[in-house]
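Trainee: need a structure here:
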Amino acid sequence: MLIFDYDGVMLDSVREIAVTAYNMLNNTISTRLDQLPQNALELFLRNRFHVQPIGDAPVLMKHCLEIGEDDPNKLMRPEEYEEIIKQVDEPVAARTTRFFETRNLFKTKDINAWIKLNAPVQPLWQIMTEKPTEDLVLLTNKNREATISLSSHFGLMISDDNIYSGDHGTTKIENMTQIMQRFRLPSYAFIDDSVKNLREIDEHFNRAEKTISLIFASWGYTGPDDARMAEDFGYQVVALDEFSEQFKAM
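Mentor: Presented below is the predicted three-dimensional model:
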């Protein structure tokens, strides 16, 4: 069974995430990229690959707003990013819930503007729409409602039961456990664009024996050293066109 991450792998939502994070921090509902401070926006987009749970996105945006004018081209080191996250007292689950609530307010105010900030990753998305989707399983930090809404809008019908989402701060390890308890298969494969996510899954589930094969999607929200790190950990590294053709042949 091949399990998919969503944001970055199947759908490019980084600009919507930036706007929603900005809205959460400022208690407003901006709907366009040009309503954000542009240096902070570019800094956020450059460093988005550091974020794992989406509740950390507003923390990154806050830092970008603070330093964006002085250092808009900065590429944060992993240890620097982790230090920023550690300084936040609010639990990540609470931040995640507030992020999803802000996203829903944005969607309610102007659904067309919200959708416009998202884009399917091609050609993979088109191939997915042409294949039967009853066996498509998603493991994502995105909230369920947004995943269903965007997938439907862009022509991909996914069973609600097959979406393992980040609602209520549910982690990918917790959701992967549910997937494995449900399907009871001897082996799985999981594709994600976050080396940190893959590493956490690997260390948790593959300690005794290798149950989950890890695949790094090099086209997602990735840092300059991520592909090399993935290879060093022994994960398969795939390019978009290569993986799309492989998936089409499955």
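Trainee: contacts, neighbours, all on C-alpha from now
Mentor: OK.
Trainee: Which residues are in contact with the closest residue in space to residue 169 that isn't next to it in sequence?
Mentor: Spatial nearest neighbour of residue 169, excluding adjacent residues (CA to CA, 6 or more residues apart in numbering): residue 93 at 4.4 Å. Counting by CA atoms under 8 Å, 6 or more residues apart in numbering, residue 93 touches 55, 168, 169, 170.
Trainee: Narrow the residues you listed to just the buried residues.
Mentor: 55, 169, 170 (16 or more other CA atoms under 10 Å).
Trainee: Here is a second sequence; please produce its structure as well for comparison:
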Amino acid sequence: MALPVLALDFDGVLCDGLNEYFTVSAKVYRELCPEIGCTGNLEPLREWFYRLRPVITHGWEMPLLLHGLMAGEDIQAMESAWPQVQQRLLRETGWTAQDLGQRVDEMRDAWIARDEQEWLSLHEFYGGVVAQVQRWLTTTPFQPVIVTTKQERFVQALWSGVGVTWPEQWLYGKTLAQPKTQILQKLHQQYGVIGFVEDRWEALTAVQQVPALQNIPLFLATWGYNTPAQAQSARQLGIQPLNLGEFCDPQSPWCRGND
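Mentor: Model prediction:
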């Protein structure tokens, strides 16, 4: 008998990749703008990049966000109206989402091929996550499933680095080229979904707009890439905010699968 599934985002829920995001974005930016990037000190932009990470939906946006910071774009405008700023920056630079995404992926692939341990060291699984995931994979009456916009090969490389074997059939990533709502619908129809844990506000509210998914419990990972204001208003929209301690506590009742 098939087990129900617990759907999990990867970045911002299981793994903290902020250091890697900034470092890879800086390398790509230096390629795109050698006349600026190679001479400019990008390090002072790191904290602003971290603060603005919640506005990013896809990896290709990261070098563009860094370019906006380097070009002196208004921080509040980037924070409140990133989609509009993003499109304007694409027009001004002539860059495309496809090219930026390819550059980011190729930069990661080359880095992993050159020194995988160095690349892995830029990531950190949130405290308690690895032990909790290992429990879920072996002892719980549900199947943990990752639904992410990250390339599957990068996810598997990170799990391998901490000694976790994640079943390939339960990893739904970028190569599927499907929105998370579509993946969740298929999982829900086939197995039933007991919960979806996501740190990105837009992804959770998108799920709420799909009639077939309106009965799925939604959880906001407040330790990830979202804002305090989003966490405060989550309950009003029927989204349960979770802190990391609750998420990693095997006795916590937040997930029905722990009953």
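Trainee: Am I right that the residue nearest to residue 169 of the first structure falls within a helix?
Mentor: Yes - assessed by DSSP: H, G, I helix; E, B strand; the rest coil, residue 93 of the first structure belongs to a helix.
Trainee: ok, back up a step: go through the buried ones among the contacts of residue 93 of the first structure and name the one nearest residue 1 of the first structure.
Mentor: Taking CA to CA as the measure, residue 1 of the first structure sits nearest to residue 170 out of these, at 21.5 Å.
Trainee: and the gap between that closest one and residue 154 of the first structure?
Mentor: 26 Å (CA to CA, to the nearest Å).
Trainee: do residue 147 of the first structure as well
Mentor: 11 Å.
Trainee: can you pull out the strands in the first structure?
Mentor: For the first structure, strands defined by DSSP state E occupy the ranges 2-4, 11-12, 119-120, 137-139, 163-164, 188-192, 212-217, 236-238.
Trainee: that older thread, tell me which of residue 147 and residue 154 of the first structure has more neighbours.
Mentor: Shown here are residue 147 of the first structure and residue 154; by other CA atoms under 10 Å, residue 147 has more neighbours (20 against 16).
Trainee: Map the more buried one across to the second structure for me.
Mentor: With TM-score structural alignment as the criterion, residue 147 of the first structure lines up with residue 155 in the second structure.
Trainee: ok, now residue 50 of the first structure?
Mentor: Residue 50 of the first structure maps onto residue 55 in the second structure, by TM-score structural alignment.
Trainee: Its match contacts residue 82, correct?
Mentor: Yes - taking CA atoms under 8 Å as the definition, residue 55 of the second structure is a contact partner of residue 82 at 6.5 Å.
Trainee: Please say which of the two ends up with more neighbours.
Mentor: residue 55 (22 against 17).
Trainee: so who does the more buried one touch?
Mentor: 79, 82.
Trainee: Also residue 134 of the second structure?
Mentor: Contacts for residue 134 of the second structure (CA under 8 Å, 6+ apart) come out as residue 164.
Trainee: do you know how far it is from residue 57 of the second structure?
Mentor: Here the criterion is CA to CA. By it, residue 134 of the second structure lies 28 Å from residue 57 of the second structure.
Trainee: And residue 154 of the second structure, by the same measure?
Mentor: 17 Å.
Trainee: what's the answer for residue 211 of the second structure, then?
Mentor: Distance, residue 211 of the second structure to residue 57 of the second structure, by CA to CA: 23 Å.
Trainee: So which of the two has more stuff around it?
Mentor: Between residue 211 of the second structure and residue 57, counted using other CA under 10 Å, the more crowded position is residue 57 (14 against 9).
Trainee: Around residue 28 of the second structure, count how many other residues there are.
Mentor: Neighbours of residue 28 of the second structure (other CA under 10 Å): 22.
Trainee: swap that for residue 61 of the first structure, please
Mentor: Neighbour number of residue 61 of the first structure under other CA under 10 Å is 26.
Trainee: Let me know whether it touches residue 38 as I believe.
Mentor: No - the pair residue 61 of the first structure / residue 38 is not scored as a contact, 11.9 Å apart, by CA under 8 Å.
Trainee: Spell out the residue ranges of the helices in the stretch 151-259 of the second structure.
Mentor: 152-161, 180-190, 201-208, 228-233, 244-248 (DSSP state H, counting those that start in this stretch).
Trainee: Dump those to CSV, plus distance to residue 78 of the second structure.
Mentor: Conversion of the helices of the stretch 151-259 of the second structure to CSV gives the following (distance: least, CA to CA, whole Å):
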stretch, distance to residue 78 of the second structure
helix 152-161, 28
helix 180-190, 24
helix 201-208, 16
helix 228-233, 16
helix 244-248, 28
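Trainee: Over in the first structure, tell me which residue corresponds to residue 228 of the second structure.
Mentor: Under the alignment (TM-score structural alignment), residue 228 of the second structure pairs with residue 224 of the first structure.
Trainee: And residue 99 of the first structure? What does it align with in the second structure?
Mentor: Aligned by TM-score structural alignment, residue 99 of the first structure pairs with residue 104 of the second structure.
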